[in-house]
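Visitor: sharing a model prediction with you, sequence too.
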Amino acid sequence: MIFIFKVLVCYVTYWLTYRLNHQYQLGAVKASAYLALIIGSIYQLLIALNFEIEKFRDYFLIMMGATFMGMIANVHRHQSIDFIISSIIFCTLYHNSSVYFNGLGGLLGTIACISILCVFGIERIIKLIK
């Protein structure tokens, strides 16, 4: 159940970044930066208010990674299923690799890129089969 909620959080953040980029014409970097600024501000506010934030740290990191996915998806028009598949792949990779690469910079961006590339590959394979 927790994994499904993480995928949902990833999906919503990814979709918001994508929509800010395409519908409001902010550009990929600005759309990602605005959401990342809001997410980071909320995280810092909760820390300043002495909330037990360690339980929710993964959710904030997943949201940050999802903004990277929305930024990478700039060159490709996504369908709803693309958002869902990318979010599932991202959360699976994050869950399985964050233990091994703890503290390694660029992990979220790398996982985001791999997730989007997997969706591109799946789409290409489906087109070849048809």
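Guide: Noted; the coordinates are in hand. Residues are numbered from 1 along each chain as shown.

Visitor: CA atoms for contacts and neighbours, from now on please.
Guide: Noted.

Visitor: residues in contact with the longest helix seen in the chain?
Guide: In the chain, assigned by DSSP state H, the helix with the most residues is helix 107-129. Identification of contacts with helix 107-129 by C-alpha atoms under 8 Å, 6 or more residues apart in numbering yields 61-62, 64-66, 68-69, 72-73, 82, 85-87, 89-90, 93-94, 98, 101.

Visitor: buried members of these into PyMOL, please.
Guide: Restricted to buried positions by 16 or more other C-alpha atoms under 10 Å, the PyMOL selection for those reads:
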select buried, resi 61+62+64+65+66+68+69+72+73+82+85+86+87+89+90+93+94
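
Visitor: alongside the first one, take a look at this:
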Amino acid sequence: MDIAIILISGIAGALLTFLLNNKFQLGGVMASAGVSVFAGGFFFFIPDLLNENLTTHIPLVVMGTSFIGMATSRVIKEVWIIGLSGLTFSIIYLLTGSFFEGYGGSLGTTAAISLIASYSISQISK
């Protein structure tokens, strides 16, 4: 069940940031920061809402997927690409565990890999 919640959080983080960035014209940085601060603050102030594993990992996954949502709708025209990228990020995050520990920018790097992979799938399918 924890895995499903993390996967859904990843998809939601990317889609919410993309929506705030493009639909509400907040800009990529403001949208990402808002989503990340909300997720981190929520679990900081209410840490007992979910188990410790989720309280630790959901803010990281949401922050990482918020980097995906920073993409502009001028380049990424289909919203499903953002959702798929959020899912891909979450899967990579779950599978790699501490692989990226010590590497600067691991959330951003994983977000870039996820978005490039999903965008490539959409371009190849055309």
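Guide: Noted; the coordinates are in hand. Bear in mind the structure is a predicted one, so any value in this text is a computation, not a measurement.

Visitor: TM-score for these two?
Guide: The TM-score (TM-score structural alignment, normalised by the length of the second structure) is 0.83; 123 aligned residues with a C-alpha RMSD of 2.0 Å.

Visitor: on that earlier part again, filter the contacts of helix 107-129 of the first structure down to the ones in strands?
Guide: Nothing among the contacts of helix 107-129 of the first structure maps onto strands, per DSSP state E.

Visitor: helices of the second structure, start to end?
Guide: For the second structure, helices defined by DSSP H occupy the ranges 2-18, 28-45, 52-68, 79-96, 106-125.

Visitor: onto which residues of the first structure does the last one map?
Guide: The alignment of helix 106-125 of the second structure onto the first structure (TM-score structural alignment) covers residues 107-126.

Visitor: superposed on the second structure, what's the mean shift for that stretch?
Guide: When the second structure is superposed, stretch 107-126 of the first structure averages 0.8 Å from its matched positions, counting by mean C-alpha distance after the TM-score superposition for the first structure.

Visitor: so how far is that stretch off the chain centroid?
Guide: 12 Å (C-alpha atoms, centre = their mean, to the nearest Å).

Visitor: show me what counts as buried in that stretch.
Guide: For stretch 107-126 of the first structure, a neighbour-count test (16+ other C-alpha under 10 Å) marks 107, 108, 109, 111, 112, 113, 114, 115, 116, 118, 119, 120 as buried.

Visitor: how about stretch 46-57 of the second structure?
Guide: Under 16+ other C-alpha under 10 Å, the buried positions of stretch 46-57 of the second structure are 54, 55, 57.

Visitor: nearest to residue 22 of the second structure, of those?
Guide: residue 57 (26.5 Å; C-alpha to C-alpha).
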